Every structure is written in structure tokens, then in C-alpha cells.
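Peer 1: With the sequence up front, the predicted model follows.
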Amino acid sequence: MIDVYTSPTPNGHKVTVTLDEMGVEYNLIPVDLASGEQKIPAFLAMNPNGRIPVIVDRDNDDFVVFESGAIMVYLAEKYGKFYPRDPKVRSRALQWLMFQMGGVGPMMGQANVFYRYFPEKIQPAIERYQNECRRLFEVLDRRLAEAPYLAGDEITIADFANWCWVRTHNWSGASVEGLEHLNRWLDELYDRPGCQSGIAKPVRIEDSEELIKHARNMVTR
């Protein structure tokens, strides 16, 4: 059984979408970010960076994996799904996964903060990050004009990773208007049952005491 410590954010959804697409049963343990549960010592014992998501593979000596991209690779290797066997195609999947980790996620995150949450509206900062988001969306659009999915003809973890972020573009104020191939891809993944269920997982904050119980077990093992 896989324990998943998470919250309903794009990075959190990357893991639940991957698991649901793979048809893997898992134990969902909510982390209340607003109250800072990700910073308690028991959680930091699993992820020193104090961020979600984290998984614990109970069937593999309670092995802990943090960082959403690393978790996706671990699951893809463990279950042999959405991870191409051909080395070149697999490399392309990893390249586009890193594209999301190093570009799409950080830029959309900053755009979201300055556009929606920062107490002072700093227009140059808002435009800088929104423009960079749009540039990255255009990169994805050009790639998806060449192939149905980011790595080629088969869907991979790279598609799930990028989709979980790009689908939230309205939150950052970045537009996908006119990007025909990107929108085709967004709609196609929305139609997948695993993607639908993965982003709709009920994370009940009132059950978050389970986080402390499970994490403390990890510390004492």
C-alpha cells in the first residue's frame, strides 16, 4: 500500500492523478497547509523541505519519496506504466517532466502569488510572470502540434505533470487562448477518468490528525 500525504494543489494532484491513472490503491492522508502541518517535526522527518506531496511505500520497507516529479518517476518505475520502454522516448518524457518542474510550475506559482495573493499589486512583476507562463504554454503548443503527447505517440507521466499545472492557468491570469494544440490536449486529458478522479479527491482537513499518527510511526521505525 502507498500512503500519500498531500493537499489539493497542482503538485499534489500530480501524484493522485498518476496513481488513479495507474489503477493503484492508496491511502490518502490530508495535510492542512493553512495550519502548517507540513512544517511539524514529524512531517519534516519525511521531507526536510516541508512541502507536499510525500509518499511512503509500505510494501518497500516504508520507503519515503518526496518531490512530486521524483514520486511520479518512482511510481512509473514501480508499476511499469506511463513510462516508455524505448530509452529515447523515455528520455523525452523525462525532459518534458523536467520542463514542468523547472519552468511551468515555478513560473505559474509566482504568477499566481503576484496576481492573486500578494498584498501589493506590482504590475511589472505580474506581467513578467504571466508573460513567461504564456511563453511556456506556447512551447507546449508547438510540441503538441508535432505529436499527440509530449513524449510522442503515447501518454506518459510528463503529460500528467504538465496538465495538472496548465489546467489551473486562470488562477495565474495566464491565457491559453488561441493555442489550438494545447487546448486539444487539455480537453483530452480532462476526459480521462483517472485525471478526473485524481483532481477531485476529497481531502478532508478534519481527518488531518492521521498525518501526525502516520508520520510519528515513521520517526520511531
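Peer 2: The structure has been received and is ready for your questions.

Peer 1: going forward, measure contacts and count neighbours with C-alpha atoms only.
Peer 2: Fine.

Peer 1: Ile32 contacts Ile40, correct?
Peer 2: Wrong residue type there; residue 32 is Asp, not Ile. No. Counting by Cα atoms under 8 Å, Asp32 stays clear of Ile40, with 11.0 Å between them.

Peer 1: Which residue ranges of this structure form helices?
Peer 2: 10-22, 41-44, 68-79, 87-99, 105-112, 123-146, 157-166, 169-172, 180-190, 193-198, 209-220 (DSSP state H).

Peer 1: mind checking which of those helices is nearest Asp61?
Peer 2: Each of those was scored for nearness to Asp61 using Cα to Cα, and the closest is helix 209-220 (10.7 Å).

Peer 1: about what we covered before: please convert the helices of the chain to a markdown table, extending it with mean neighbour count and distance to Arg58.
Peer 2: Formatted as a markdown table, the helices of the chain follow (neighbours: other Cα atoms under 10 Å; distance: least, Cα to Cα, whole Å):
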| stretch | mean neighbour count | distance to Arg58 |
| --- | --- | --- |
| helix 10-22 | 23 | 15 |
| helix 41-44 | 20 | 16 |
| helix 68-79 | 18 | 13 |
| helix 87-99 | 18 | 26 |
| helix 105-112 | 21 | 29 |
| helix 123-146 | 18 | 36 |
| helix 157-166 | 25 | 22 |
| helix 169-172 | 17 | 35 |
| helix 180-190 | 17 | 30 |
| helix 193-198 | 18 | 21 |
| helix 209-220 | 15 | 11 |
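
Peer 1: Make a markdown table from these and add distance to Asp62 to it.
Peer 2: Written out in a markdown table, the entries for these read as follows (distance: least, Cα to Cα, whole Å):
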| stretch | distance to Asp62 |
| --- | --- |
| helix 10-22 | 17 |
| helix 41-44 | 14 |
| helix 68-79 | 14 |
| helix 87-99 | 26 |
| helix 105-112 | 28 |
| helix 123-146 | 37 |
| helix 157-166 | 23 |
| helix 169-172 | 36 |
| helix 180-190 | 32 |
| helix 193-198 | 23 |
| helix 209-220 | 8 |
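
Peer 1: which one of those lies closest to Ile52?
Peer 2: Checking the helices of the chain against Ile52 by Cα to Cα gives helix 10-22 as the closest, at 6.5 Å.

Peer 1: Against that first model, consider the following:
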Amino acid sequence: MYTAYLADTPNGRKIPIALEELALDYRVQPVDLGADEQHTPAFERMSPNGKIPVLVDGASGAALFESNAILFHLAATSGRLIPDNPAGRATVLQWLFLQAASIGPMLGQLWWFRHASPTPNPQALARYTKEARRLYGVIERRLATTPYIAGDSYTVADIACWPWLVTHDELGLDIAAWPAVAAWLDQVAARPAVQRGLARSAEPAHV
């Protein structure tokens, strides 16, 4: 049994989606970001950077932080959602790193300046909108040549990217500009494990 410490954010949603896809037993422990629960000493002992999600293995007590590290661990230990050959794994890792280094931070900044900034900042909005559009273009070109982010099979690379890229409406981006991305978003959204994972992350208090 795992315990997933999370909030209903793109990074938080990744973990129950993966756990549902792998049919692993887990419970959700909600973390109230508004109350700064992620910055308590107890939480920071598990996640030194004070960020969700964290996954705790009930058998060993080991805690993992950083969402894509958790995804890679689950895939590698289960032997699913990742290729078993070095070249295939390297491909998955490249896209996991791109999501962590670029897609998440840039789309996150765009969301903040659109919805949370106390003062309007047209320069920031223009900068992050331009970068978000560029990144959607990167994924569009990839998905124009392969059915999934890392190749022919659904992997943790898709699980990492999907919760971020599906927020295009909130970001003020017209997904029609990227038809391959739009089709992939719909295909992933239709997966039963994705639907179950989203339900678990959206209603953690009821788990």
C-alpha cells in the first residue's frame, strides 16, 4: 500500500493516474497548499523542496518526492509504462525531463500571471504565452510522427505531460492550433485509469 500526498494540481494528478494504470493499492493524503501544509517540518522531511506530490511506500517507509521521479520509479519497479530496453528508457527520460524543465514551469508561470498575479503584467503574459505556444508546437511535431510522446506505446511520459497540456483553456490557448496534440489529449482522457486517477485527486478528502 502506498500513500500519495498530493493536491489537485497537474503534478499532483500524475501520481494517482499512474497508480490506477498500474492497479496498485494506495490511499490519498490531501495536502492543503493554501494552508502551507507543504512547508511543515513533517512534510519537508519527506519533500525537502516543500512541493507535492510525495509517495510513501508502506512496506519500507521510503518517501519519494518529485513527480517525474515517482513516475519513473513506479514504471521501473513494475516493469510497465516504460520500455525494458536502454534506448526506449532513454527516450522516456528525455521527455520526462523536458516536461519537468520546460512544460511545467512555463505553463505554470503562464497560469499564475493569468489567474493569480495581484497586478497585471502584460510583458510576463506575452513572454509565457509565447513560450507555451512554442512548447505545444514541440509536442505537436512529436505527435505528428508517433502516437504517443515516447513512441508507439503509452508510457509515463504521456502521464507526465498530459495533466499540463490539457489545461490549454485555462491558459487562454486555442488547442485547434495543434491538432495532433488535441487528438492525443482526447485519447489519453478516454483511458479509464486516467478518469479514475482524476477522480481520486479531485476528491482526496473522500478517499
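Peer 2: Cool, got the structure. What you see is a predicted model; the values in this text were computed from it and never measured.

Peer 1: still on that earlier bit, okay, Asp32 and Ile40 of structure 1: which has more neighbours?
Peer 2: Neighbours were counted for Asp32 of structure 1 and for Ile40 using other Cα atoms under 10 Å; Asp32 has more, 20 against 13.

Peer 1: Just give the number of residues close to the nearest residue to the more buried one once chain neighbours are set aside.
Peer 2: The spatially closest residue to Asp32 of structure 1, leaving aside those adjacent along the chain, is Ile205, at 5.9 Å (Cα to Cα, 6 or more residues apart in numbering). Other residues within reach of Ile205 of structure 1, judged by other Cα under 10 Å, total 16.

Peer 1: And Ile205 of structure 1, how far from Glu127 of structure 1?
Peer 2: 34 Å (Cα to Cα, to the nearest Å).

Peer 1: cool, and Val15 of structure 1?
Peer 2: Val15 of structure 1 is 30 Å from Glu127 of structure 1, where distance means Cα to Cα.

Peer 1: For Leu189 of structure 1, see how far away Asn162 of structure 1 is.
Peer 2: Taking Cα to Cα as the measure, Asn162 of structure 1 and Leu189 of structure 1 are separated by 11 Å.

Peer 1: same deal with Ser175 of structure 1?
Peer 2: Plainly put, Ser175 of structure 1 is 18 Å away from Leu189 of structure 1 if you go by Cα to Cα.

Peer 1: Then Asp207 of structure 1?
Peer 2: From Asp207 of structure 1 over to Leu189 of structure 1 (counting by Cα to Cα), the distance is 30 Å.

Peer 1: swap in Val56 of structure 1?
Peer 2: Applying Cα to Cα, the value for Val56 of structure 1 to Leu189 of structure 1 is 27 Å.

Peer 1: for Val64 of structure 1, same thing?
Peer 2: Note on Val64 of structure 1: its distance to Leu189 of structure 1, by Cα to Cα, is 29 Å.

Peer 1: out of the helices of structure 1, nearest to Leu28 of structure 1?
Peer 2: Between Leu28 of structure 1 and those, the shortest gap by Cα to Cα is with helix 10-22, which sits at 8.7 Å.

Peer 1: where's that closest one relative to the chain centroid, distance-wise?
Peer 2: For helix 10-22 of structure 1, the distance from its own C-alpha centre to the chain's C-alpha centre is 7 Å (Cα atoms, centre = their mean, to the nearest Å).

Peer 1: And it against structure 2, how far off on average?
Peer 2: Taken over the aligned residues, the distance from helix 10-22 of structure 1 to structure 2 averages 0.7 Å (mean Cα distance after the TM-score superposition for structure 1).

Peer 1: With adjacent residues omitted, what lies nearest to Gly194 of structure 1?
Peer 2: The shortest distance from Gly194 of structure 1 to any residue that is not its chain neighbour, by Cα to Cα, 6+ apart, is 4.3 Å, and that residue is Glu21.

Peer 1: For Leu211 of structure 1, which non-adjacent residue is closest in space?
Peer 2: Nearest-residue entry for Leu211 of structure 1: Ile29, 6.0 Å, with adjacent residues in sequence omitted and distances by Cα to Cα, 6+ apart.

Peer 1: With Glu66 of structure 2 instead?
Peer 2: Here the residue nearest Glu66 of structure 2, using Cα to Cα, 6+ apart, is Pro53, at 6.6 Å.

Peer 1: Now do the contacts for the one you found.
Peer 2: Remark: with contacts taken as Cα atoms under 8 Å, 6 or more residues apart in numbering, Pro53 of structure 2 is in contact with 4-7, 11-12, 15, 65-67.

Peer 1: now swap in Tyr115 of structure 1 and tell me
Peer 2: By Cα under 8 Å, 6+ apart, the residues touching Tyr115 of structure 1 are 121, 126, 172-173.

Peer 1: hmm, try it at 10 Å
Peer 2: Tyr115 of structure 1 makes contacts with 109, 121-123, 125-127, 129-130, 171-174, as judged by Cα atoms under 10 Å, 6 or more residues apart in numbering.

Peer 1: Then Leu165 of structure 2?
Peer 2: For Leu165 of structure 2, the contacting residues are 10, 99, 103-104, 107, 132, 135-136, 139, 171, 175, 181-182, 185, taking Cα under 10 Å, 6+ apart as the criterion.

Peer 1: Apply 8 Å and report the result again.
Peer 2: Remark: with contacts taken as Cα under 8 Å, 6+ apart, Leu165 of structure 2 is in contact with 136, 185.
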